[in-house]
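Asks: what shape does this take:
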Amino acid sequence: MPITNLNNLHLTAEQLTAAQDALTQLETTLAVININLTADDRRKYGSINEQNKLFVNKVNDYNTSQPALSSPEVDWTEFTADFASRQSYEALIARLDSLHTRLDNAKTLHDYDNYQAALTDYAYTSYKAGTSAPGFETKYDDLKQFFAKSASPVTPPADGAGQ
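Replies: A predicted model of the protein is given here:
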């Protein structure tokens, strides 16, 4: 017998509304930085790898601790703003990724519970259809399409095979 009801925790309607409102507020707040990159833009600008992040961090450290060594050709005010934004966005992304993982895990358990309950209902429907109980044959015929057997022909082994 399969394990069922792996996740009996459910958000209330008020909690769902609060979460949706919070997401709407987040989307509204972040709309100012909403930039759509094309696939070509993504390839062109990409994301700096870990080695290059270390390089940027080191340049920032030098600019902060020894500004006299910094290039006058760099807009250091903008560099500092970009650096702070990148760090803030990275922290937000990590939190959103964590929320995504937790929501996905909870959804996975609810999906499993739904599927197991649906299988139980299908088995009951199959039984009742076999007893000619009214309505169950139609329901069974409608549900059995989800369990279509694959028609893969079995080739008999050649003479002497398997010996």
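Asks: C-alpha from now on. contacts and neighbour counts both.
Replies: OK.
Asks: hmm, who's touching stretch 80-90?
Replies: Stretch 80-90 has contacts (C-alpha atoms under 8 Å, 6 or more residues apart in numbering) with Asn60.
Asks: tell me how many other residues crowd Pro67.
Replies: Burial of Pro67 is recorded as 13 neighbouring residues (other C-alpha atoms under 10 Å).
Asks: max-length helix in this protein?
Replies: In terms of residue count, the longest helix belonging to the chain (DSSP state H) is helix 76-130.
Asks: could you identify the helix or strand that succeeds that helix?
Replies: Heading C-terminal from helix 76-130, the first helix or strand you meet, by DSSP states H and E, is helix 136-143.
Asks: what does that following helix contact?
Replies: Contact with helix 136-143 is made by Tyr122, Thr125, Ser126, Lys128, Ala129, Gly130, as judged by C-alpha under 8 Å, 6+ apart.
Asks: kindly write the PyMOL command that selects the buried subset of those residues.
Replies: Here is the PyMOL command that selects the buried residues among these (16 or more other C-alpha atoms under 10 Å):
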select buried, resi 122+125+126+128+129
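Asks: distance to Trp76 added to the contacts of helix 136-143, as CSV?
Replies: Formatted as CSV, the contacts of helix 136-143 follow (distance: C-alpha to C-alpha, whole Å):
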residue, distance to Trp76
Tyr122, 66
Thr125, 71
Ser126, 72
Lys128, 76
Ala129, 76
Gly130, 78
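Asks: could you also give me the structure for this second sequence? I'd like to compare it with the first:
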Amino acid sequence: MPLSNLNNAHLTQAQVTAAQDALTALENALSMLTVTLTASERSTYGSVNEQNKLLINKVWDYRQNSPNLSSPDLDWAEFENDYKSRNVMESLQNRIDALLERIKNSKILYDYDNYQSALDDYAYTTYKAGSQAPGYETKMNEMKQFFNRSGKGKEKPAPETDSPTA
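Replies: Below you'll find the predicted structure:
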């Protein structure tokens, strides 16, 4: 028998409400960030790789410690605002990504547990239908559609879960 109940940690309704309220508060706090980039724009503007980030950090460091060596043609106040905002966004993104990974992992285990329970219920239903118990044959016939009858083996269909993305 396969393992079941891999994730027995369930949020209370108060915790669900608190999480939903926190997300709403976060959405409201960040509502002024309305920029939506196209795939092409993401490709164009998203080209600041780790090496380029090191360059940005070095320029910022020189600006902080030796401002006399900075280009007079740049709007350094805007550079500073962009730099600070970039760091805030990166920190928020890292925290949200970590939360998202935890949520995805929990959901995968809940999906797996539900799927195993559904298979157990189907097996029970087919057993009861075989003994002519009332209602079970109808239930079994409605559930049969979810199983592949190709005759290539007796593999159980895999549960469909969202595949993690980077």
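Asks: have a look at how far, on average, the longest helix of structure 1 is from structure 2.
Replies: On superposition with structure 2, the mean distance recorded for helix 76-130 of structure 1 (mean C-alpha distance after the TM-score superposition for structure 1) is 0.6 Å.
Asks: that older thread, quick check, nearest of the contacts of helix 136-143 of structure 1 to Asn60 of structure 1?
Replies: Tyr122 (62.9 Å; C-alpha to C-alpha).
Asks: if we can go back for a sec, for the longest helix of structure 1, what is the distance to the chain centroid?
Replies: Mean-position distance between helix 76-130 of structure 1 and its chain equals 5 Å (C-alpha atoms, centre = their mean, to the nearest Å).
Asks: what's the local residue count around Leu23 of structure 1?
Replies: Leu23 of structure 1 is flanked by 12 other residues according to other C-alpha under 10 Å.
Asks: what is the neighbour count of Ala151 of structure 1?
Replies: By other C-alpha under 10 Å, 6 other residues sit near Ala151 of structure 1.
Asks: that one: what secondary structure?
Replies: Look at Ala151 of structure 1: counting by DSSP: H, G, I helix; E, B strand; the rest coil, its state is coil.
Asks: ok, it to Leu143 of structure 1 distance?
Replies: Separation of Ala151 of structure 1 from Leu143 of structure 1 (C-alpha to C-alpha, to the nearest Å): 19 Å.
Asks: can you check Glu50 of structure 1 too?
Replies: 51 Å.
Asks: same question for Ile35 of structure 1.
Replies: Distance, Ile35 of structure 1 to Leu143 of structure 1, by C-alpha to C-alpha: 45 Å.
Asks: ok, average deviation of stretch 52-63 of structure 2 from structure 1?
Replies: Mean for stretch 52-63 of structure 2 is 0.5 Å (mean C-alpha distance after the TM-score superposition for structure 1).
Asks: now that stretch: buried residues?
Replies: Buried residues in stretch 52-63 of structure 2 (16+ other C-alpha under 10 Å): Val59, Trp60, Arg63.
Asks: can you tell me what sits against that stretch?
Replies: Residues contacting stretch 52-63 of structure 2 (C-alpha under 8 Å, 6+ apart): Leu69, Ser70, Glu80.
Asks: do that again at 7 Å, thanks
Replies: Stretch 52-63 of structure 2 has contacts (C-alpha atoms under 7 Å, 6 or more residues apart in numbering) with Ser70.
Asks: any idea how far Gln93 of structure 2 is from the most centrally placed residue in structure 2?
Replies: Residue closest to the average C-alpha location in structure 2 (C-alpha atoms, centre = their mean): Leu100, at 4.2 Å. Plainly put, Leu100 of structure 2 is 10 Å away from Gln93 of structure 2 if you go by C-alpha to C-alpha.
Asks: now Glu80 of structure 2
Replies: For Glu80 of structure 2, the distance to Gln93 of structure 2 - C-alpha to C-alpha - is 20 Å.
Asks: again, but for Arg42 of structure 2
Replies: Computed with C-alpha to C-alpha, the distance linking Arg42 of structure 2 and Gln93 of structure 2 is 16 Å.
Asks: contacting residues around Ala123 of structure 2?
Replies: Neighbours of Ala123 of structure 2 in contact, by C-alpha under 7 Å, 6+ apart: none.
Asks: and stretch 112-128 of structure 1, what's buried?
Replies: For stretch 112-128 of structure 1, a neighbour-count test (16+ other C-alpha under 10 Å) marks Tyr112, Asp113, Gln116, Tyr122, Thr125, Ser126, Lys128 as buried.
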